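# Just the structure for this:
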Amino acid sequence: MTETLPVTTAPMRLTARALIVGERIDTAGLERPDTISLLPLAFRVGERGMVALFRFGVAVLVGLTPLEEEDTLSKLRARVTGERARGDDETAVLEITPEGDEQKSAGGPIQIKNLSPQRFLVVADALAKTVALARDEREVNKVFDVIEPFAAQLAIRGKPPFRRRAMLRLIGQALLAQHRVSGRVAVEEKPDVLWDRPDLERLYARLVDEYELNERAGVLKRKLDVIVETAHALTDIIDADRATRLEAAIVILIVLELVAALVQIALALHGAR
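Take a look at the predicted model:
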């Protein structure tokens, strides 16, 4: 992949937006003549706009007018599953400085030498991952809000505070959070464009560091592990409760059989007199 855009000669600022449009985006068959990448699918829009579509439900747009943005998202709607209302997004300012050092300062713009397709893909990858992580963090935290009081009461009282149906519901929420998050966003994986452009490694590393992608992914993984362990613990509690009730039923049946046998013996002795 080679750079096709000329180096920008004057400083310029563009806004990049990463939007969560749904749970998944089906990009199969969306290739266009102006496609600049297949994974993720990225293409040009208008005079200087570019769009990247990530299969985990995120669209990254740079340099589009409001009308171009609305038109692009409306055409994409038929390809989205689990569509979401607007609100999950990440915005960044791209400052094109041909003579500057490519970096991302805390709270400041992302400085790049030019808006080539390759640099766009690097920036889009980082923005897509940070907004997807924010979505996953919220989903996992919702489950934690339910698990924490349950665990606290279990530790204090020594018995589950919920009925079996509520426990099963909590297990379902835990498994659903694990299913939604696990394997959806491979934060540790670098964008494919870096195989062809290793000189952009430093820009990507600075973006990963600025958005704390690895640290957030680590925290999210540990929370998922806790959720899975909690689901297993709840399953064990349900199994133990069921076994206890089964043992109690068996004991009651044995006692009833003994009582019946004693009654029969007493009736037999009474009849023999």
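# Please count neighbours and contacts with C-alpha atoms only from this point.
Noted.
# And the strands in the chain, which stretches?
Here the chain has its strands, by DSSP state E, at 12-20, 24-25, 35-38, 41-45, 49-54, 58-62, 80-81, 89-96, 103-104, 110-112.
# any chance of these in a markdown table, with mean neighbour count too?
Shown next, in a markdown table, are the strands of the chain (neighbours: other CA atoms under 10 Å):
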| stretch | mean neighbour count |
| --- | --- |
| strand 12-20 | 20 |
| strand 24-25 | 20 |
| strand 35-38 | 17 |
| strand 41-45 | 21 |
| strand 49-54 | 24 |
| strand 58-62 | 26 |
| strand 80-81 | 16 |
| strand 89-96 | 20 |
| strand 103-104 | 22 |
| strand 110-112 | 23 |
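# Take the ones you listed and lay them out in CSV including distance to Ser182.
Listed next are those as CSV, based on distance: least, CA to CA, whole Å:
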stretch, distance to Ser182
strand 12-20, 17
strand 24-25, 14
strand 35-38, 23
strand 41-45, 22
strand 49-54, 16
strand 58-62, 16
strand 80-81, 18
strand 89-96, 21
strand 103-104, 28
strand 110-112, 29
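# To compare with the earlier structure, here is another sequence to fold:
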Amino acid sequence: MRGMLVPRMLASVAAQTVRLSTRRPLAQSGFTAMRFMSTQTRSNIRRVGQEKDAGALQNLLKRVMEVDAGMTDMMPAPFTPHTYKCRAYCTAEEYQLSLLEKHLSSSSTFKVMPLITPDILHIQVDPSQGGGEMFVFSNGTFVAWGVQENCEQQFLQDCIRKLPGFEIHSIQAIETEDAEYVIDEDEATDMKGEVILLNPHIPSLTLSRISFSHGLARSAKLSVLESMLENYLSSTKHIPILMLQGKKIPLTRREILMKVGELLSFRQQLNLSAGESFLDTPDFYWARPELEEYYHKISRHLDVRPRIAILNKKLDYANELASILKEHLSEKHSLTLEWMIIILITVEVTFEAIHWVF
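From the prediction side, this is the model:
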């Protein structure tokens, strides 16, 4: 309202200025009398009129400034919506969802909701524990929406870590991915900057959260693979230096095979984790194309594709190094066989020479 009232007052000031500037100083009949006045008298009359006009304009401006100052004191505080927290966890290579579903069937805190898709388990948190919901994916990740910190840790420790057989190839260094969200029925479901906007009606909160959860979960999973590759490269960074110095590579046959197997396991997780590839869109969106855009938006925000590109470049180097190790292993094995053959031939020649002499 302040933005409308102040321009109106300024327009009034302008109109008042025009009226004061165009006001005739005297009536038409007064011009005859002014002809007989001295120059000094006429100058005094003009000065008095100008001072009167300037005083009226100054009073009007003063009133505008007083109203503007009063409205400034009544300006409302800026709108800052309350945001909630969602967090994605990656704790294993894969999950056995059927075991968790059976385990939670008797839980009063975590309630398993009807299945939406076979590779996602939808869990509601009891309102007495703060409420919220979680989505557990078969690729070893789960995402909590609006769940209190103590409740998240309880679920992580009691339901994820301690459930026998649930985690396949568990990860010791758990990776997480955080985001903030707002629920607003006046806004369309979208992502603005760092905040996820959720409309509670179109589409439903559950479907919207699943779409964004897919992106958050994949980012957490990707963080695990990034850490694994960094550890692998750190453990082999001394090999090029030794080769440059012409020294022997201090790795046994068993250690070289373990390095190659570690790299193959990494490639498997990147391309075939829980039956899907990081480069592919999840099967969940084949029949729900309207939700696919939410998944792509959160993926772009988390730089998933650029991170995958960087990961592939590092992986190319690791593959080249693995090839060199395999060649070194093959050459070492061939050299061993050659020496064994030489020794056998030498022994055989020695025995023949002894037999021929004696």
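# before we move on, back to that, just tell me which of the strands of the first structure ends up closest to Glu188 of the first structure.
Among the strands of the first structure, the nearest to Glu188 of the first structure by CA to CA is strand 49-54 (15.6 Å).
# counterpart of Gln96 of the second structure in the first structure?
Here Gln96 of the second structure is matched to Asp26 in the first structure, going by TM-score structural alignment.
# hang on, its match packs against Phe56?
No: using CA atoms under 8 Å, Asp26 of the first structure is not in contact with Phe56; the gap is 9.2 Å.
# More neighbours: those two, which one.
Phe56 (20 against 16; other CA atoms under 10 Å).
# Tell me which residues touch Phe266 of the second structure, please.
Phe266 of the second structure sits next to 225, 228-229 when contact means CA atoms under 8 Å, 6 or more residues apart in numbering.
# Quick one: buried ones out of those residues?
With burial judged by 16 or more other CA atoms under 10 Å, the buried subset of the contacts of Phe266 of the second structure is 225, 229.
# Rebuild the contacts of Phe266 of the second structure as TSV, extending it with distance to Gly261 of the second structure.
Formatted as TSV, these follow (distance: CA to CA, whole Å):
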residue	distance to Gly261 of the second structure
Leu225	15
Met228	13
Leu229	13
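# Filter the contacts of Phe266 of the second structure down to the ones in helices?
When these are checked against helices (DSSP state H), the matches are 225, 228-229.
# gap between Arg44 of the first structure and Asp225 of the first structure?
40 Å (CA to CA, to the nearest Å).
# and if you look at Ala177 of the first structure?
According to CA to CA, Ala177 of the first structure stands 11 Å off from Asp225 of the first structure.
# do the same with Arg163 of the first structure
Taking CA to CA, one finds Arg163 of the first structure at 24 Å from Asp225 of the first structure.
# ditto for Asp241 of the first structure
From Asp241 of the first structure to Asp225 of the first structure the distance is 24 Å (CA to CA).
# same check, this time on Pro11 of the first structure
Counting by CA to CA, the gap from Pro11 of the first structure to Asp225 of the first structure is 46 Å.
# do the same with Ile20 of the first structure
Counting by CA to CA - Ile20 of the first structure and Asp225 of the first structure are separated by 25 Å.
# Same question for Ala249 of the first structure.
Distance of Ala249 of the first structure to Asp225 of the first structure, computed by CA to CA: 36 Å.
# ditto for Asn141 of the first structure
Using CA to CA, Asn141 of the first structure is found at 13 Å from Asp225 of the first structure.
# likewise Arg24 of the first structure?
Distance, Arg24 of the first structure to Asp225 of the first structure, by CA to CA: 24 Å.
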